[in-house]
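**Student:** This is the structure alone, sequence omitted:
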């Protein structure tokens, strides 16, 4: 069993992956933590590639922007991204979202 540093939460939210402010591709975030996420997407970037990421949170006026994220793995179930750099305001918004996710009832 893999031990993780940060708790992951199952989510279903849209995202935009941005490479060098030019290439933009939509994806679906399937799990989220304070330091990374798993995205289902049609693109297959290479491990180590760095991108920006927009997390489109339902009901929010603006997405949470991850300034720099690295692809840690890519496979049949999407890609794993590690958050490397995030502005303080977006980091605070991500923290609030994770607290909301932790407080939600567990489905039975």
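**Tutor:** Yep, that arrived. Fair warning: this is a prediction, and the values are worked out from it, not measured in the lab.

**Student:** From now on I want contacts and neighbour counts done on CA atoms only, so please keep to that.
**Tutor:** Fine.

**Student:** Just the element for residue 67, please.
**Tutor:** Using DSSP states H and E, residue 67 maps to strand 64-75.

**Student:** now residue 82
**Tutor:** Using DSSP H and E, residue 82 maps to strand 78-85.

**Student:** following that strand, which helix or strand comes up?
**Tutor:** Per DSSP H and E, the first helix or strand lying C-terminal to strand 78-85 is helix 88-103.

**Student:** quick one on the thing from earlier: buried ones in the strand holding residue 82, by neighbour count?
**Tutor:** For strand 78-85, a neighbour-count test (16 or more other Cα atoms under 10 Å) marks 78, 79, 80, 81, 82, 83 as buried.

**Student:** now, among the residues you listed, which is nearest to residue 4?
**Tutor:** Distance to residue 4 across the buried residues of strand 78-85 (Cα to Cα) is lowest for residue 82, with 12.6 Å.

**Student:** put this beside the first:
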């Protein structure tokens, strides 16, 4: 039982830039001048960026807008992209309390 809880709620990890990445499961939408609106699953989040699970390919450096429920649209730049998803860097970092609130929404959605 404890193992199931641990497996379903992974611990936050630090990425190569030292940012604390919090695992989440949130629906989001991305759009840019190249694509209208594409749904994507937000799978981890930090103050400086996030990782999306999506089959969409966008070039590194491309600018887009990320829409997350309960949050104003966020400007972002593609840092990497491959067939499993993409990593985004926010143009303006999120406040840590916003990241905590979104992580809480993700946890609530799992229950």
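**Tutor:** Perfect, I can see it now. Remember, it's a predicted structure, so these values are computed and weren't measured experimentally.

**Student:** Any idea what the TM-score is?
**Tutor:** TM-score of the superposed chains, computed with TM-score structural alignment, normalised by the length of the first structure, equals 0.70; 91 aligned residues with a Cα RMSD of 2.7 Å.

**Student:** Can you give the contact residues for the strand holding residue 82 of the first structure?
**Tutor:** 35-42, 44, 66-74 (Cα atoms under 8 Å, 6 or more residues apart in numbering).

**Student:** What helices and strands are in contact with the longest strand anywhere in the second structure?
**Tutor:** Longest strand in the second structure by number of residues, with DSSP state E as the criterion: strand 20-31. Applying 3 or more Cα pairs under 8 Å, 6 or more residues apart in numbering; DSSP states H and E, we find strand 20-31 of the second structure packed against strand 13-14, strand 38-45, strand 63-67, helix 96-110.

**Student:** Of these, which is nearest residue 26 of the second structure?
**Tutor:** strand 38-45 (5.0 Å).

**Student:** my guess is residue 43 of the second structure contacts residue 25, does it?
**Tutor:** Yes. Applying Cα atoms under 8 Å as the test, residue 43 of the second structure and residue 25 come out as touching, 5.2 Å apart.

**Student:** just to revisit the earlier point, and the angle from the longest strand of the second structure to strand 74-82?
**Tutor:** 100 degrees (axes from the mean of the first three to the mean of the last three Cα atoms, to 10 degrees).

**Student:** now strand 20-31 of the second structure: which residue numbers in the first structure?
**Tutor:** With TM-score structural alignment applied, strand 20-31 of the second structure matches the range 7-18 in the first structure.
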